[in-house]
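> sequence? don't have it. structure:
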C-alpha cells in the first residue's frame, strides 16, 4: 500500500460513485487507466513529483500538458478531476486513485482478481477447473492471471485478494524439513 492511498481514497470513492450513477464504470476505468499511463510517462512523472503538494503556475502548465495529452481520450468529467487534483496538489495520487477505483469496481461487480503462480503454464482444462472451483469457494467471478515461476519445483500458489493458498512443492518440502528438525 502506497503512502498516497489514504489521500486518494476520497477522490476514488467520488469518482466511483459518479461513474456508477452515470452507469459508466467501465468507461471511467478505461479513462483512469489512460490517465495513469500519461501521468507515469517519465517527463510528466518528474513534473508531478516536483509539483507535489503545491498549486503554482508550474502546476497549471502541467495540468494543461496532461489535459492536452489526454484530449479526446477522456471526457470532461475526468478533465475536471485532473483539475481538482492539481488545485489540491494531489496529482501524485493518480496511480492510487486508479487502483482504489478498480478495487471498488471489482467489489461492485463481484469480481476478484486471482494470480496463479506455477512452474509451467496450466492447461486450458486445468484453468477451467481451477476457475470453477475458486468461483464456487469465493462466491465471486474470478479473473485469473497466470505467472510462471521457474523456482517452483511443482504445485501452484494461488493469491486471491488477501488470501494465499500455497500448494507448491517447495512449501511442502520446507514444511516437512521443519517437522523433521522439530523432532
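Yep, that arrived. Since the structure is predicted, the reported quantities are computational estimates derived from the model, not experimental observations.

> contacts, neighbours, all on C-alpha from now
Will do.

> Just want the most central residue of the protein.
Residue closest to the mean C-alpha point of the chain, counted by Cα atoms, centre = their mean, is residue 99 at 4.0 Å.

> Assign a three-state SS to residue 144, would you?
strand (DSSP: H, G, I helix; E, B strand; the rest coil).

> Thought residue 111 was touching it, still the case?
No: judged on Cα atoms under 8 Å, residue 144 makes no contact with residue 111 at a distance of 10.3 Å.

> Output the contacting helices and strands for the lengthiest helix in the chain.
Criterion DSSP state H: the longest helix present in the chain is helix 5-21. Packing contacts for helix 5-21, counted by 3 or more Cα pairs under 8 Å, 6 or more residues apart in numbering; DSSP states H and E, involve helix 25-39, helix 94-108.

> With distance to residue 183 added, can I get those in CSV?
Formatted as CSV, the helices and strands packed on helix 5-21 follow (distance: least, Cα to Cα, whole Å):
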stretch, distance to residue 183
helix 25-39, 53
helix 94-108, 45
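
> try this one side by side with the last:
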C-alpha cells in the first residue's frame, strides 16, 4: 500500500518550487490553508466529496468553480490550475499532507526549525522570548516555538528540537538522583 505522504510529495514539491521561483511562498502558504478551510466547509454539505473515486457527488467543474469563487481575492490562473489538478485527479484528500510538506519545505528554505518547549509552568512572553533568543544564537537558526504545560515535570522544562531532547526538568534530575542512590 502506498503511503499518503508519498502520493502528496510530488504535489507539494511542485507547488513549493513554483512558489519559490515566483517569490510567492507567503501567498501560497496562506492560500493552501484557505483552500483547506473551504473544502472543510464543502465537506459538511457533501460528506463524500473527499473520497477519491470516479464517482463524485459534485461534477469536477462545479467543485472547481465553488472553490475558486470562494477564493475571490486569491484567485488567478495559477490558483485555478492548482485547484483543477487536485479536483480532476481526485487528490483533494491529499491537501492536509500537501500543506504539512509545504510548511516543512518552507521552514527548511527559511532556516526555521520547530521547537517544543514542555514546561512545568506557564512561561511569560518575556521568558519565552528570552529562551528562544538564547537558543537561536546557540543553534544558529530561527525557531518557531510551541509550549506544552506538563505539571509532572515539577519544575524546569524539556526542549525538543528536530530529533534531540534537552531535559532540564526537576523530575528527570530526581529520577537520576534516585538511580544513583539505588546503586549505592
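Thanks, I have it. All of these numbers come straight from a predicted model, not from anything done at the bench.

> returning to that earlier point: with residue 12 of the first structure as the reference, name the closest of the helices and strands packed on helix 5-21 of the first structure.
Evaluated over those, closeness to residue 12 of the first structure peaks at helix 94-108, with 4.9 Å, by Cα to Cα.

> Just give me the mean distance for that closest one relative to the second structure.
For helix 94-108 of the first structure, the mean deviation from the second structure after alignment is 0.7 Å (mean Cα distance after the TM-score superposition for the first structure).

> in that helix, what counts as buried?
By neighbour count with 16 or more other Cα atoms under 10 Å, helix 94-108 of the first structure contains the buried residues 94-106.

> now do stretch 173-183 of the first structure
Under 16+ other Cα under 10 Å, stretch 173-183 of the first structure has no buried positions.

> quick one: contacts for residue 161 of the first structure?
For residue 161 of the first structure, the contacting residues are 112-114, by Cα atoms under 8 Å, 6 or more residues apart in numbering.

> out of those residues, which ones does the second structure keep as well?
Retained in the second structure by both residues aligned by TM-score structural alignment, their matches' Cα atoms under 8 Å are the following of those: 112-114.

> Give the next helix or strand downstream of the helix or strand encompassing residue 168 of the second structure.
Following DSSP states H and E, one finds residue 168 of the second structure within strand 164-169. Where DSSP H and E defines the elements, the next helix or strand beyond strand 164-169 of the second structure is helix 170-183.

> what's the average distance of that next one to the first structure?
Helix 170-183 of the second structure sits 4.1 Å off on average (mean Cα distance after the TM-score superposition for the first structure).

> That helix vs strand 164-169, what angle?
Taking axes from the mean of the first three to the mean of the last three Cα atoms, to 10 degrees, one finds that helix 170-183 of the second structure is oriented at 80 degrees with respect to strand 164-169.

> Next, report how far helix 170-183 of the second structure is displaced from the centre of its chain.
Here helix 170-183 of the second structure is found 37 Å from its chain centre; the criterion is Cα atoms, centre = their mean, to the nearest Å.
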